[in-house]
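In: Any chance you can model this:
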Amino acid sequence: MSDAPTTLPSDVDAAAAEAANPPQTTISCSRGLASWLAMQGVSFGLTSYQSGRLYLIGHQDGDVVSFHERVFNRAMGVAADSQRIFLADLFQIWRLENILGPGQMIDQFDANYVPRNAQTTGDLDAHEIGIDRDGRVIFVNTKYSCLATPSVTHSFKPIWKPHFISRLAPEDRCHLNGLAMSDGAPKYVTAVCKSDIINGWRDRRAEGGCIIDVASNEFVTQKLSMPHSPRLHDGRLWVLNSGHGELCTVDEASGALTTVAFLPGFLRGLAFHGRFAFVGLSLPRDGSFSGLALDAALEKRDADPWCGVLIVDTQTGDIVEWIRFEGEIRELFDVFVLPGVKTPMALGMLDPMIRTMITIEDWDEADRPQPVTG
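Out: Model (predicted):
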């Protein structure tokens, strides 16, 4: 045996090796996903800040799942419908427009979302997005612990902050993260806690997570663990109690919590189509996601955590379909539904087609310059 000391690779060496040879991603899905999407007349999308991607999932003829991805650095919150996608990334908020009309196709795709505008905000750690009744973008400005809207001349314009936040500062004090819209206005937000010091939420992850009524500034509940993605749907308030891995409803008057389903992962991203909930799952990571009740819940069920999207029947709590990622993609942020779209695609800024895919809006005689008379 040699007396030479054994040298173990350092963390730096391991990181360099992983950067040179990034892990591959394996994507699997439930056998019935394509036919289920076809039957529901819907497709869906998701974002991952960890991989810096926007993903669009649809279906093709022959029960084939369509999967399309585009690069958006630190892709985060999304507000979307069949014609338009708003997307927050590292320092911008993008507007992507579907350039295809009814019956139009590009290859097998019946929707093509093209970037048409980017509002530069700077790195605000923007989380979820909503669109108000006037078409204005409202976003959760997590770094400054407030709700904000883009400004024509500045990085942002604050429009609301929790009553316990004493001043706007780039300190992510309470980890404000989720936004529920109602009738074109912000209704509820979620925060990890009510801390008013820099990164104070990191010591309050296990309990004290809150839902706040924006209009009244009152707490609906303070009994959650790392809540995310509040939504109003079918007359009920929904939330992801992420530290417990639970999809829940919340009584708006009493704050009472009802668990609809336990899902095996750190939950973030929630969208609805009828009675079905699309829920995003991430792998728990050391630090922010560790030491939560979710760890014990997974151990109790002898289960490993997932990264992917589970489609839940909210009437029964059953998982009806799923898509799962293994490898490079470990964390998701938002999930959204595209009703009436079969096979969506998007253009990214790194796609050569961004330069050549030129479309012309219909001519309008009213826009023709008129001669000056008199």
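In: Going by C-alpha atoms from here, please, whenever you check contacts or count neighbours.
Out: Will do.
In: where exactly do the strands run in the stretch 101-250 of the chain?
Out: Listed in chain order, the strands of the stretch 101-250 of the chain (DSSP state E, counting those that start in this stretch) span 111-120, 126-131, 137-141, 146-149, 157-160, 176-182, 185-191, 209-213, 219-224, 227-233, 236-241, 246-250.
In: outside of the following helix or strand past the last one, which residues touch it?
Out: By that I understand strand 246-250. For strand 246-250, the following helix or strand on the C-terminal side (DSSP states H and E) is strand 257-262. Residues from elsewhere that reach strand 257-262 (CA atoms under 8 Å, 6 or more residues apart in numbering): 245, 246, 247, 248, 249, 250, 251, 314, 316, 317, 318.
In: Between which two of those is the distance greatest?
Out: With CA to CA as the measure, no two of the contacts of strand 257-262 lie farther apart than 251 and 318, at 21.8 Å.
In: ok, the residue positioned nearest the centre of the chain - contacts?
Out: The residue lying closest to the centre of the chain (CA atoms, centre = their mean) is residue 334, at 1.3 Å. If a contact means CA under 8 Å, 6+ apart, then residue 334 has 46, 47, 48, 76, 77, 78, 128, 268, 269, 270, 280 as its contacts.
In: one more to line up against the first:
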Amino acid sequence: MNHASNAPGRRRVNQAEAIDYQVTPSFVALLEKLGCSLVITNYQSSTVMTFSSLGDGRPVQMFAAFQAAMGLALAGDRLAVAALSEVIVLTNIRKLAPSLPKFPGIFDGYFVPRVHYTTGECSLHDMVFDASGGLLAVNTAYSCICRIDGIHNFVPVWQPPWISEVRPGDRCHLNGMAVENGEVRYATALGTTDVPRDWTERRLDGGVLVEVPSGRVLADGLCMPHSARLVDGRLYMIEAGTGTLLEVDRVSGARRPIVTLPGFARGLAVHEGYLFIGLSLMRDSKPFEGLPVERIGRELICGLVAVEIASGQVIGTLRYIGGCTEIHDIQVVPGVRRLGISGYDSDTHKLAIDLPELGLWLDPPPDDSQHLKSAMGAPAGAVARR
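Out: Presented below is the predicted three-dimensional model:
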């Protein structure tokens, strides 16, 4: 997290100035065309970011602090964020967003925290609201898929057949899941090991894609697989260690490479024929040593790419050039063109009174200016570089 220094003689660092980006006009134009916004988690700086277009090619990004933010889940106006030892559910205060006191007329959607679940440190990766509206999460620390029920820390609902017990220790780095009609159908893991962090010894070829609930290994020999997704019945996933987006045959497990991307690819969201994929730089630690993606002959970046499913072509790129080296998860928020967000470090959630038939702001108005970065001309340096 980018903590501001209060030491004498030092200027307080504005979070919106610390995380800087470059974006291609085509990326912004795609958001305008699709009429959507993005939510992005940045684990390394404990930030959840929204990215939108103000129209006329002008990007806008907003920030909220959530400690070690990882997995995201979205259902309608509910957004779940997995943090270090908790899950926070935010709601979109649509009625109030256009009248946000500091930025009237800017936003048509705005997420504020409403519900807080204490989970303990679980390293929650992929999450989803299931068919019943409950929250499922891939619990990497405990090697299981679990339900967040608001009574227990979590309730295990599935674990790989090679895992002998639900205990902490990250035994196989279970990390991703693909959902169809509200049911989990596939999961990804970096190994089939049952010893804490033993998967790191075979990180180059020990990864698997597994059917759920049967536990049958559909594809193996993978290099750090992540982010399995089902799109119109077709199965996609990312082989993060090679930076490759793959389509996987649901019967044979045969893999078809679609595109190789310049980064450790993790986090995948789909909307209207496009995939938004997160890219991260390499960490200086053993699991990231010697990965094939480092030898693709291109500069690695941190950011997002938009890929057209039909052609496999990269349509546009959002690149972070300061304050952000890892992207963890992404969600597309459809029907919201200009999206904002606040966390517990702001009073916005306390001052926004959202009732079924009424919305109003209490005084004093919230000050979220330190969390906004746009191409509106302020703060200085906010104009996106093309």
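In: Any chance of TSV for the contacts of residue 334 of the first structure, columns distance to residue 26 of the first structure and secondary structure?
Out: Listed next are the contacts of residue 334 of the first structure as TSV, based on distance: CA to CA, whole Å; DSSP: H, G, I helix; E, B strand; the rest coil:
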residue	distance to residue 26 of the first structure	secondary structure
46	16	strand
47	17	strand
48	15	strand
76	22	coil
77	24	coil
78	24	strand
128	27	strand
268	21	strand
269	21	strand
270	23	strand
280	17	strand
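In: can you tell me how far the aligned partner of residue 163 of the second structure in the first structure sits from residue 129 of the first structure?
Out: Alignment note: residue 163 of the second structure maps to residue 165 in the first structure; criterion TM-score structural alignment. Distance of residue 165 of the first structure to residue 129 of the first structure, given as CA to CA, to the nearest Å: 21 Å.
In: And the strands in the stretch 251-386 of the second structure?
Out: Counting by DSSP E, counting those that start in this stretch, the stretch 251-386 of the second structure has strands at residues 255-260, 264-271, 274-280, 303-308, 314-322, 330-334, 339-341, 352-355, 358-361, 372-374.
In: out of residue 165 and residue 129 of the first structure, which sits in the busier spot?
Out: Between residue 165 of the first structure and residue 129, residue 129 has the larger neighbour count (other CA atoms under 10 Å), namely 30 against 17.
In: Need the counterpart of that one in the second structure.
Out: By TM-score structural alignment, residue 129 of the first structure lines up with residue 127.
In: For its match, which non-adjacent residue is closest in space?
Out: The shortest distance from residue 127 of the second structure to any residue other than its chain neighbours is 4.2 Å, reached at residue 137 (CA to CA, 6 or more residues apart in numbering).
In: The first structure: which residue goes with that neighbour?
Out: Residue correspondence to the first structure (TM-score structural alignment): residue 137 of the second structure is matched to residue 139.
In: what sits against its match?
Out: Contact analysis of residue 139 of the first structure by CA under 8 Å, 6+ apart lists 126, 127, 128, 129, 130, 147, 148, 149, 179.
In: which of these still touch in the second structure?
Out: Of those, the ones still in contact in the second structure (both residues aligned by TM-score structural alignment, their matches' CA atoms under 8 Å) are 126, 127, 128, 129, 130, 147, 148, 149.
In: What is the burial count for residue 183 of the second structure?
Out: Neighbours of residue 183 of the second structure using other CA under 10 Å come to 17.
In: hmm, back to that, can you say which of the strands of the stretch 251-386 of the second structure is nearest to residue 114 of the second structure?
Out: strand 352-355 (10.8 Å).
In: compared with the first structure, how much does that closest one deviate?
Out: Following the fit onto the first structure, the mean deviation recorded for strand 352-355 of the second structure is 2.3 Å by mean CA distance after the TM-score superposition for the first structure.
In: That strand aligns to what range in the first structure?
Out: Strand 352-355 of the second structure maps onto residues 357-360 of the first structure, going by TM-score structural alignment.
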